[in-house]
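Visitor: Give me a model of this one.
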Amino acid sequence: MLCRVIISPQNIQKVRLDPIPDSVDGLKLELKSRLQLKDPFDLQYEDEDFHDFCNLTCIADLPKDKVTLKVLFTPFPDTLSESSIDNAVVRESSSPSTSSPSIRSEPSSAHSETSAARSQPWPTTFPIPVFTYDVELRLRHGNEAFRKDGTLLSIPRDMKIEILEKLAETIYSYKAYPGNEEIESVAAALIQKHPCLKEPSSTSGWYGWKISLKFKMGNYRQKLRDAGCQELKVNTEKRGLGETRGKRNKVKKPRRCETNFLPDIPQGKDRESLEKDREQIAVEVRKSTPDITFVDSAMSSTYSLRRQEIIEEEPPVSQMR
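Guide: Now for the predicted structure:
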């Protein structure tokens, strides 16, 4: 079966499946492996009767020869019941404080840090994250009141700050510098999921949220910059402030194809350990049958070191061959 797989409007792949998986889960595993998809996702297929996309729940619904599939990333749950909120809070409060180090017990993983592993394209429908317990509780009651009689929620300042902070964190997991249309898609998705947050004075209902998100993203980048995020620190040269004064002609900004421009060195690693990993890669690739799994893992872990060498040292092209 020939599949046209829509990952995003800018990323459409052609995949041939032979044999066809016997279940939807099997199909998702096959696409995840073939297309290197890392985040959890659902599938939709183009229905021949309605000429529109429908959720794929049974593999028998697919045509035999050709089909168009759409990948819908679901990194966060779309709905949150009161019981699930309570269970999440109980788990959080009952977990010991010493559990934090165990969460980061694998610093060598290429995807141990969200900000250092942005590899997914901007989603077609932006996934609104789950907020803190009190915010989710207010939103649930607010949405119920809105559906009942159209009452809009009066948003306290602390609640709005929490919403903007969480949205900025989620946006940064896809892009450090989102464009105007992307910010608009986030604001629209927020209002679509939580209609009680609509603004009565706005035609779209989300214009004020769009402006607030723009400022919040700037503040969030500044916070990461102050924390030592290399990808953002390198862009402070644009203003020529402090130690960067006089270096405006060397500004480095992400290009369109660069989803991970200047990541930080993985936690638990340093330049010496990464250099040793790089030397092991050079030895491994000279073998007649190299360990591809090791090479792939080591290439991912040493990516930050190679990017920093290119950006900071600016070696000639002859040395990069």
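
Visitor: Only C-alpha atoms from now on, for both contacts and neighbour counts.
Guide: OK.

Visitor: Who are the packing partners of the helix ranked longest in the chain?
Guide: If each helix of the chain is counted by residues according to DSSP state H, the longest one is helix 207-226. Here helix 207-226 touches helix 157-172, helix 180-193, helix 230-233, going by 3 or more C-alpha pairs under 8 Å, 6 or more residues apart in numbering; DSSP states H and E.

Visitor: Need the winner for burial among those helices.
Guide: helix 230-233 (a mean of 21; mean count of other C-alpha atoms under 10 Å).

Visitor: circling back to that earlier point, contacts for the longest helix of the chain?
Guide: Judged by C-alpha atoms under 8 Å, 6 or more residues apart in numbering, the contacts made with helix 207-226 from elsewhere in the structure are 164-165, 167-169, 176, 183-184, 186-187, 199, 202, 232-233.

Visitor: relative to helix 157-172, how tilted is it?
Guide: Counting by axes from the mean of the first three to the mean of the last three C-alpha atoms, to 10 degrees, helix 207-226 points 70 degrees away from the direction of helix 157-172.

Visitor: The structure of the following sequence is requested for comparison with the preceding one:
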Amino acid sequence: MNEVKDRGTIKVIPLTEASTPQFANSLSTSATAHVHEESSSLSSGGVDTDILSSPESSGSRSVWPSIFRVPNFCYDAELKLEHGRAAYSENGTLLTPDHKLRSNILEGLVQEIVRYKLYVTDKQFTNVGEALISKHPCLTERGSLTGYAGWKASLKNKLAIYRTQLRKLGCREVTVNSLKETPEGKPSAAFGIKKPKRSEVNYCPPYPIGETDVSLESLRVELLSDVKKRNNREVVRMKMEKTFAYRRYEVVRDTPMAQDFQTRWPALFDVNEINAEFKRITTMPLQSRFISQLDVLSDKLLKLFGKRGGQLGKRLQGILQNITQDDDVDVGRECVLKGLCVYLNEDPVNLVREFVAEDEAIFEGAIEETTVGIYVVKHDATSQPEDIGIILEGQQILRDLNNVALAAAMLFGLMYAMNLNYPPELKYTFEVLQKVVMELDGNTISKKTQALKNRLCE
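Guide: Just a heads-up that it's a prediction; the model follows:
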């Protein structure tokens, strides 16, 4: 109930042009509502609602749009473009922009881009170029195969210059990559730019207005005692919200070990706070979306598993037998996750390891050897789990979780909260969870994951 308190849901119903006027006046939303538009055909099967953003959400940016919107430029630039459009529509004459017009267009596009991110991929630059000549065909470049190659190159250069200006102003998302900010003992920025790689919206946000390192550090120290008090969840939540940018900068800049970070921020290692942290980073709910989308895709995944032959098919059949023997929905979700690993030719033991309670020495040794994973402790091989938890870097990070699917969601959330790389032995499983299940950054995708996604769409 704490997760849904003071929250509501909204269903978005696409309307035809003929029916839009009839219902236009009947649709209204709250000013703080965050509407999640289901753009993928995979999600149309049953998830038609989403948790609304809370008023205290710290999202300073938005998710990169599927279709980039070219903004309106300054008044004189729009006048020149209007004349160019008229000439283009009359006789197909292309506009050769003068220096001022070109500069105004690039400046306007950069300001629109930074509403979403400061570090843009080549494919996203392509989206911007396509959107520009689609809205203003008169700006199509002569002699260019795409019609926007020059615009794309100029945009990359303009955004790089703009980041330099932001670095001088102290923008943390940019200064984290400067040599002066590199901590001792850490590789310099030249060895790898720290930037969003998994559709993080608030990758390294600025501090709240009026806050400094000193004031936020004092709040962190207060949290160490606040988290031990009973019935103090609301106070902890507010302070965690306020220190998000400070904590995030520490994660991105220092890349701390899991145990050290848990010592400094014990309040984060809780189911509710992992959900909240993931929402702050991506503006998307974690647990509700992960579980619901997994349920939506389960039937199609099970059919794919059943069609697989060979050795992988036999392994999948062994996993699917557990579903037929037990109608427990948690067992079904666990089997789907294990089957997904097998289908992607990865070992599910690397994701979920089961132990018998009596084998305490074996259990402790296995934890020390595990970098990333979920553990399940049972009294015997056939009994219900006594404990389910998460292991990071040889340490038990979370305990007493209700089921394996919840543990998988929390592990996925911790990957974002601590800015961790996916383990190599499970890279395709986590890629599918991110780009197919959670639908985060699904534009850049590996061939294996794309093949699975195509089969799910059949």
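
Visitor: what's the matching range in the second structure for the longest helix of the first structure?
Guide: Under TM-score structural alignment, helix 207-226 of the first structure corresponds to residues 149-168 of the second structure.

Visitor: likewise stretch 145-160 of the first structure?
Guide: Residue span in the second structure matched to stretch 145-160 of the first structure, by TM-score structural alignment: 87-102.

Visitor: ends of that stretch, how far apart?
Guide: Using C-alpha to C-alpha, to the nearest Å, the span of stretch 87-102 of the second structure from its first residue to its last is 18 Å.

Visitor: Buried ones in it, by neighbour count?
Guide: Of the residues in stretch 87-102 of the second structure, those buried under the neighbour-count criterion (16 or more other C-alpha atoms under 10 Å) are Y88, L94, L95, P97, L101, R102.

Visitor: Kindly reformat the contacts of helix 207-226 of the first structure as a markdown table containing distance to W122 of the first structure.
Guide: Written out in a markdown table, the entries for the contacts of helix 207-226 of the first structure read as follows (distance: C-alpha to C-alpha, whole Å):
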| residue | distance to W122 of the first structure |
| --- | --- |
| L164 | 18 |
| E165 | 19 |
| L167 | 14 |
| A168 | 14 |
| E169 | 14 |
| A176 | 11 |
| I183 | 11 |
| E184 | 13 |
| V186 | 11 |
| A187 | 14 |
| E199 | 26 |
| S202 | 26 |
| L232 | 19 |
| K233 | 23 |
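
Visitor: Show me where the stretch 51-200 of the first structure has its helices.
Guide: Listed from the start of the chain, the stretch 51-200 of the first structure has helices (DSSP state H, counting those that start in this stretch) covering 82-94, 99-103, 133-149, 157-172, 180-193.

Visitor: do the stretch 251-400 of the second structure as well
Guide: Using DSSP H, counting those that start in this stretch, the helices found in the stretch 251-400 of the second structure span residues 258-264, 271-282, 287-307, 310-325, 329-343, 360-369.

Visitor: residues in the first structure aligned with the last one?
Guide: Counting by TM-score structural alignment, helix 360-369 of the second structure falls onto no part of the first structure.

Visitor: now that helix, how far from the centre of its chain.
Guide: Taking C-alpha atoms, centre = their mean, to the nearest Å, one finds helix 360-369 of the second structure lying 32 Å from the centre of the chain it belongs to.
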